[in-house]
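give the three-dimensional model of this entry:
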Amino acid sequence: MSTMRAARFHAQKDIRVDEVPVPTPGNGQVLIDVAWCGICGTDLHEYLEGPIFIPQCGHPHPISGEEPPVVMGHEFSGVVAALGEGVTDLEVGDHVVIEPYIIRPDVNTGPNSKTYHLSQDMNFIGLGGHGGGLAEKIAVDRRWAHKISKDVPLDEAALLEPLTVGFHAVERSDVQHGDVALIGGAGPIGLLTAAVLKAQGVTVVMSELSALRRQKAIESGVADHAFDPRETDVVEEVKKLTDGRGADVAFECTSVQVVLDTLMDAVRPRGVIVVVSIWGHRSDFDIHKLVMKEIDLRGTIAYVNNHPATIELLESGKIDLKPFITGRTGLDGLVDEGFDTLIHRNETAVKILVSPSGEGL
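Model prediction:
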């Protein structure tokens, strides 16, 4: 049996590069040579605090049937290497990105569904099982493989997954062309949410501590204004920019209480706040202010039938993802170079990509 290298989560702070069998595509599946896989904040939380989305040892995931060790990585692009029986609408050599869901087979995931991402026991490829992008190859159901133009470089295509998170968050906000949006946090998700907003004709204001990330926001063109909240009264600046009205919409991308409080003050009456970040703790904000301003507070998680529209947006050239790729490494550098940088020096990086085969380095 042929083998390949894969980064697998064994336990908290224990990720190893193992030799595992090369998967074979089953009926209705495609085999993908992984080109690039991004390191996500969720991966860092699993490493430091997990398992969270990853199943507990002794408690296999109810859909995948897997428990640690599991292959990690859910933000990835690749090339179709083989087709399973019944797959006729892709060809070997096609470039694809993955919508990395693990969902019960009886759930409607058709093109009109708006809720499959909220279904019982939902999890993600690269966390809950079914392989992952931090491996040389992966077999996935055809439903979750989305063809992308070969004009889009595969490294940039690996950012399509977090870009789609931003796309869905913007969709949840009901923002309109010409509105003013405030984003709390210019990490990868904040920056990519800003990119979607700019592509839709929205004025974007960002609040961010990191000088590098503020610079990225301005130089990449995804933000019109980027403020350091330690030096600038963000609420007052937003009011100046909106003739005292306040932002029409705001996006919370940090899971930090003071940021959410700032957004509550900065949005206009009847404004919308979308909470994009994953909070590992309870929030404690001024609910009286929410009532008195009639603020609409909304949650968002991942994406649901958003990949086709996001791919179309990227292929149109309205979004440039190159500026957000700030590092590259192989599987052997995953923890010491990739994770370590993002955990201890995250102000110096945005998105670090991994080449599982090493061919991209």
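
drop to CA atoms for contacts and neighbour counts, all remaining ones
Will do.

list the buried ones in the longest helix belonging to the chain?
Assignment by DSSP state H gives helix 160-173 as the longest helix of the chain. By 16 or more other Cα atoms under 10 Å, the buried positions in helix 160-173 come out as 160-170, 172-173.

again, but for stretch 281-297
For stretch 281-297, the neighbour count (16+ other Cα under 10 Å) marks L290, K293, I295, L297 as buried.

want to put them side by side, so please do this one too:
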Amino acid sequence: MKAGRYYGPGDIRIDNIPDPVPKPGQVKVKVTQALCGSDLHAYLTNAPVYATNEPHELTGETRPVTLGHEFAGTIVDVGPGVDTIKWAPGMNVVIEPIFSCMKEDCLPCSNGTRNICPQIAPIGMSGWGGGLAEYITVDLQYVHVLPKGVSLEVGACIEPLSVAYHAVKRSGFTPGQTVLIIGAGPIGLFLLKVIRSIDPSSIVIVSEPATIRREFALEHGAARVINPATEQVPIAVKNTVGPGVHLAFDAAGVQASLDACVDSLRLRGTYVNVAVWEAKSTLDVNLILGKELNFTGSLSYDRVHEEVIKLVAEGKITGIEKLITSKIALDDVVKDGFECLLNEKEKHG
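Now for the predicted structure:
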């Protein structure tokens, strides 16, 4: 089969590799894949969770590994011992890619927060196959059935939607609170959709330099959009909501977004970092002290896929398919996927 494999930063190749064979307790899935901002980080730099030339602690794999952790697909085969009624070939499924050490003495794994295990490792980054391939075999504990009426394309978006859902839960958002989202890429737009599923009328402001992403934000429920290239975000926010926002989500992960979030928060507001940073930041701690701000991070998710799938199936989160700007063949994933998303942000949401 064909697979998009990661050899190192800037080096992703389409290789022909053997089809995977399902082991006991596994299913074989024909893949529908979505490209993620985290994969773009791998394309640009050495992100810590991606495989290296040293064997990974959990998977034992080294580069090259198959990329892709946001994906859905159709079961085409099952391994020995798998219940073929519950997991029948032809079923559409979503893969929850996060796994961790699951050791008894690991506090995060033992208390239900495996997403912050020191050894967190996603499928499609650290090994065990990935979504940028024609097929993958996956342990059943990471597989969720897609309800009828939910397409595979939408299913491929469940993983980033889960990232946003977890971040909103971490924020403590309640109906009526005002919100700033900086960065209207996939995660920023999914943050907006999750918030709108909870409260259709809260004031949500989105800051984003790319025109098409600002347009998407307005279409999907933003009360106001800001172009940070032409407006000062904190001033625009306070002109809209007076004392500042209750919550600020940083989905951009740069110094300017951090500063804008902190300056835009009202007293005792909450900053939530959702972005993966490529560089170190500086922080005015006295400003946090003086405003008594809450400051937190949100990393991936931990077993919320079922909740998110239910929200989508029940129609509480809608319009996801409208955020899919193009479909490309696996052979073209580097040129028309990675390079296009990096260089043509004005064309893609």
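
quick check: next helix or strand after the longest helix of the first structure?
Counting by DSSP states H and E, the element after helix 160-173 of the first structure in chain order, helix or strand, is strand 180-184.

list the contacts for the residue most central in space within the second structure?
Nearest to the mean C-alpha position of the second structure, counting by Cα atoms, centre = their mean, stands P160 at 3.0 Å. Taking Cα atoms under 8 Å, 6 or more residues apart in numbering as the criterion, P160 of the second structure is in contact with C36, E70, P186, I187, F190.

now, which of those lie within strands?
E70 (DSSP state E).

so which of the contacts of P160 of the second structure hold up in the first structure?
Mapping those onto the first structure (both residues aligned by TM-score structural alignment, their matches' Cα atoms under 8 Å) leaves E70, P186, I187, F190 still in contact.

look up how far E159 of the second structure lies from C36 of the second structure.
10 Å (Cα to Cα, to the nearest Å).

what do those two both touch?
Common neighbours of C36 of the second structure and E159, counting by Cα under 8 Å, 6+ apart, are H69, E70.

tell me the counterpart of the residue nearest to the centre of the second structure in the first structure.
Aligned counterpart of P160 of the second structure in the first structure: P162 (TM-score structural alignment).

export the buried residues of stretch 281-297 of the first structure to a markdown table and tack on distance to K322 of the first structure and secondary structure?
Below are those laid out as a markdown table (distance: Cα to Cα, whole Å; DSSP: H, G, I helix; E, B strand; the rest coil):
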| residue | distance to K322 of the first structure | secondary structure |
| --- | --- | --- |
| L290 | 38 | helix |
| K293 | 39 | coil |
| I295 | 35 | coil |
| L297 | 32 | strand |
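
biggest separation within the residues you listed, which pair?
Across those, no pair lies farther apart than K293 and L297, at 11.3 Å, counting by Cα to Cα.

in the second structure, which residues correspond to stretch 122-129 of the first structure?
Under TM-score structural alignment, the alignment places stretch 122-129 of the first structure onto residues 120-127 of the second structure.

contacts for the matching stretch next, please.
In this structure, residues lying in contact with stretch 120-127 of the second structure by Cα under 8 Å, 6+ apart are 49-51, 56, 58-59, 61-62, 65-69, 97-101, 114, 129-132.

I am finished for the moment; much appreciated.
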